[in-house]
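Student: quick one: sequence plus predicted model below, questions after.
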Amino acid sequence: MSNKIGEKFQITSFGSSHGYAVGAVVDGCPANLELSAEDIQNELDKRKPGTSSVTTPRKESDEVQILSGIFEGKTDGTPIAGVVFNKNQHSKDYSMFKSTPRPSHGDFGWMSKYGNYDYNGGGRGSGRVTIGHVIGGAIAKKLLKTKGIEIISHVTQIGSIKAEKLSLDEIRENIEKNPIRCGDLEAAKEMEELILAKKSQGDSVGGIVETIATNIPAGLGEPVFERLDGDLARILMNIGAVKGVEIGMGFGVVDKAASQINDEYYIEDNTIKTKTNNSGGIVGGMSNGMPIISRIAIKPTPSISKCQNTIDIESMENKKIEIKGRHDPCICPRVTVVAESSTAIVLADHMIRSGFIHPSNLDG
């Protein structure tokens, strides 16, 4: 089982939904980065459950403890281990799933591949393991900030409700003002109403999360197998519930002519820019200095209380199932920080690999 990502800046994720703890070990962070538990906690608070009516009611403080890698308020170049202890598991809610895989969950795949499957809360396959992503991403974001790089994720669509296109400043200002983490406050109200309506029906709804990374230098990534867009697509697609990834215009390029979408270059204040950014900041597998823009399509949370068809793999009989427990009617708002974190991990790795960040000592 693969639980590690990154080449120079590596994240190893561990733990399960109803296990003792979840967390991550971050290896390859250079020494002398100012870092505290609060830096990581601020990011974890954005994804923790039980914060609004549109998230799961499971109550977890998600308080991180740093076990290693920091000395006198700065990283020391050694592995940084962060752990969050689970405190509010309701494992009894999941006993019925021991041999009856839930529709559109990973249960059947786990049972088929590993045999010994922790079905409580989805075990290692639960969205709760993204705490490891966020621990790694919080450190990556702090590292990228030393180079002026900022990453923001926001919800652009829930169901059929779409947000208006806004400036980065407007998005940055508004996402903290609503539980959807949407930059368009009017659309956010409609999105919240839709999520709550689906929740009352015992159902769920999906959406789209967009991530924007700014102040990226040109030249990150490789032209063939270590392409920056390839690595971004890989880590974003590895987030549970993500069923599609776009960079720049994405699937919107298919009905356009090159003359309509090519990003033409120009020089302003002795800086090379492009007139448009349809490529999303990445061309030929490498960054071109423009903002890197990605979008992920997130499916409706498959844990719903409506009656569904499944099977019993022990008796080999058809079954009916009604899923109980505490689940998000829409996972998109909590995925925003996971998308930010995942993007930050890839960018930090490539910044080190390309020589923009010293691999050992920030003061070196």
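Tutor: Now that the structure is in, tell me what you want to look at. Numbering: from 1, shown residues only.
Student: all contacts plus neighbour counts: C-alpha atoms, from now on.
Tutor: Will do.
Student: count of residues packed around residue 214?
Tutor: Neighbour count of residue 214, defined by other Cα atoms under 10 Å: 17.
Student: correct me, but it touches residue 145?
Tutor: No - checked against Cα atoms under 8 Å, the pair residue 214 and residue 145 is beyond contact range at 10.6 Å.
Student: OK, contacts around the closest residue to residue 171 other than its chain neighbours?
Tutor: Leaving aside its chain neighbours, residue 171 sits nearest to residue 183 (4.2 Å; criterion: Cα to Cα, 6 or more residues apart in numbering). Contact analysis of residue 183 by Cα atoms under 8 Å, 6 or more residues apart in numbering lists 154, 155, 156, 163, 166, 170, 171, 172, 173, 174, 175.
Student: let's bring in a second one:
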Amino acid sequence: MSNQLGNLLTLNTFGESHGIAYGGVVNNFPAGLLIDFEAIQHQLDRRKPGQSAIVTQRKESDKVKFLSGIFEGRSTGAPIGFIIENENQKSRDYDHLAQAYRPSHADYTYDQKFGFRDHRGGGKSSARETINWVAAGSLAKQLLGGIEIQAYVSSVGDIFCDMPYQELDLRKIDDNIVRCPDEETALKMIDRIKEVKKQGNTIGGSITCVVKNVPAGWGEPVFGKLQAELGKAMLNINACKGFEYGSGFSGAEMLGSEHNDLFNENGTTQTNLSGGIQGGISNGMDIYFRVAFKPVATILRPQESIDKEGKRLTVEGKGRHDPCVLPRAIPVVEALTAFVLADMMLIHKTRKL
């Protein structure tokens, strides 16, 4: 099973949704950095279940314990090992799925690949895996110093926050439970999610991420382009269905004379349709991208499906599930962004004296 994130700075993880614990090992983390443990736990708290009425009500403290690689509060240069214990599993909620395949889940594909699967919460395919990514990404964020990474919910279903990120006060992202900095739009999003939840259904949407203060020069020019590394990280998020940066798909409708970012004398550009990346390398402008998420596959209503023998049956979700993944995915997007950028930063330091 491919289980590594990163190139020079790497993360290897372990754990399943209904196992004893999740955890991981971060390799090649530089020595001597004073670790802010409260900042790491804060990001885990932003991701954890049970924090509002529009997310799953599974109750987990999600407290991280560091096992190695840190001494007297500073990184030692050795692998950083960590663990996060599971506390509130209800495995019996999944007993009816031991032989059945849930539509749009990884049940069928896991059986085809491995010939065996953990049906309790999806095992390794569970989105609870992202807890490892938030812990590691929060460490990586501390390597980046003054680089700012802020993600927010920019759409829920057909409700969009249409204001450009430059006109939004991104300090307000956590002021509401859906994590959209535009208050009026946030209220509409929250009402829509609650409505869908009452119907036993789920809804998708998108997250926009903005990164400021990345210096020019990060990223590889051929394989390992910065946008490709960011896209790969985002597309590994369980419910992710799409990634675009800069002008994205709208750039396909433009002429070159409209799309080119003309230079100022100091090397900045008058526009930023490139999204802060040119030729796979950061150019010093803001990096911004959007990530599309599908509706959560588990719905609390009957659906036709099949079992392992191909016999038709009806399955229905039970237990505690997110009606919308977006609010809890915000720290995941930010953490993966930080990990990719920290990896690119360390690689860049090997490229020039």
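Tutor: Here it is on my side, so go on. None of these values were measured; they are calculated from a predicted model.
Student: after superposition, what is the TM-score?
Tutor: Once superposed, chain against chain, the TM-score is 0.97 (TM-score structural alignment, normalised by the length of the second structure); 352 aligned residues with a Cα RMSD of 1.5 Å.
Student: picking up where we left off before, separation between the corresponding residue of the second structure for the residue nearest to residue 171 of the first structure and residue 248 of the second structure?
Tutor: By TM-score structural alignment, residue 183 of the first structure lines up with residue 181 in the second structure. Distance from residue 181 of the second structure to residue 248 of the second structure, counting by Cα to Cα, to the nearest Å: 22 Å.
Student: for residue 343 of the second structure, same thing?
Tutor: Applying Cα to Cα to residue 343 of the second structure and residue 248 of the second structure gives a distance of 24 Å.
Student: neighbour count winner among these two?
Tutor: A count of neighbours by other Cα under 10 Å puts residue 343 above the other of residue 343 of the second structure and residue 248, at 24 against 14.
Student: got a list of what the equivalent of the more buried one over in the first structure touches?
Tutor: The equivalent of residue 343 of the second structure in the first structure is residue 349 (alignment by TM-score structural alignment). By Cα under 8 Å, 6+ apart, the residues touching residue 349 of the first structure are 6, 7, 8, 9, 10.
Student: and those, which are buried?
Tutor: With neighbours counted by 16 or more other Cα atoms under 10 Å, those contain buried members at 6, 8, 9, 10.
Student: burial of residue 191 of the second structure, as a residue count?
Tutor: 12.
Student: trace it over to the first structure, please.
Tutor: Match for residue 191 of the second structure (TM-score structural alignment): residue 193.
Student: that's a helix at its match, yeah?
Tutor: Yes - Residue 193 of the first structure: assigned to a helix according to DSSP: H, G, I helix; E, B strand; the rest coil.
Student: what separates it from residue 205 of the first structure, distance-wise?
Tutor: Applying Cα to Cα, the value for residue 193 of the first structure to residue 205 of the first structure is 11 Å.
Student: ok, now residue 56 of the first structure?
Tutor: 13 Å.
Student: intersection of neighbour lists for the two?
Tutor: Both residue 56 of the first structure and residue 205 are contacted by residue 329, under the criterion Cα under 8 Å, 6+ apart.
Student: who has more neighbours, those two?
Tutor: Applying other Cα under 10 Å to residue 56 of the first structure and residue 205 shows that residue 205 carries more neighbours, namely 24 against 18.
Student: so that one, which of the three states?
Tutor: With three-state DSSP as the basis, residue 205 of the first structure sits in coil.
Student: count the residues that sit near whichever residue in the first structure pairs up with residue 162 of the second structure.
Tutor: Under the alignment (TM-score structural alignment), residue 162 of the second structure maps onto residue 164 of the first structure. For residue 164 of the first structure, the count of nearby residues is 14 (other Cα under 10 Å).
Student: repeat that for residue 229 of the first structure.
Tutor: The number of residues packed near residue 229 of the first structure is 25, by other Cα under 10 Å.
Student: one more: residue 33 of the first structure?
Tutor: 20.
Student: ok, residue 330 of the second structure touching residue 153?
Tutor: Yes - with contact defined as Cα under 8 Å, residue 330 of the second structure reaches residue 153; the gap is 7.4 Å.
Student: where do the contact lists of those two overlap?
Tutor: 179, 207.
Student: if we can go back for a sec, does the match of residue 343 of the second structure lie in a helix or a strand, and which?
Tutor: For residue 349 of the first structure, the element it lies in under DSSP states H and E is helix 332-353.
Student: mean deviation of that helix from the second structure?
Tutor: Comparison of helix 332-353 of the first structure with the second structure after fitting gives an average deviation of 0.5 Å (mean Cα distance after the TM-score superposition for the first structure).
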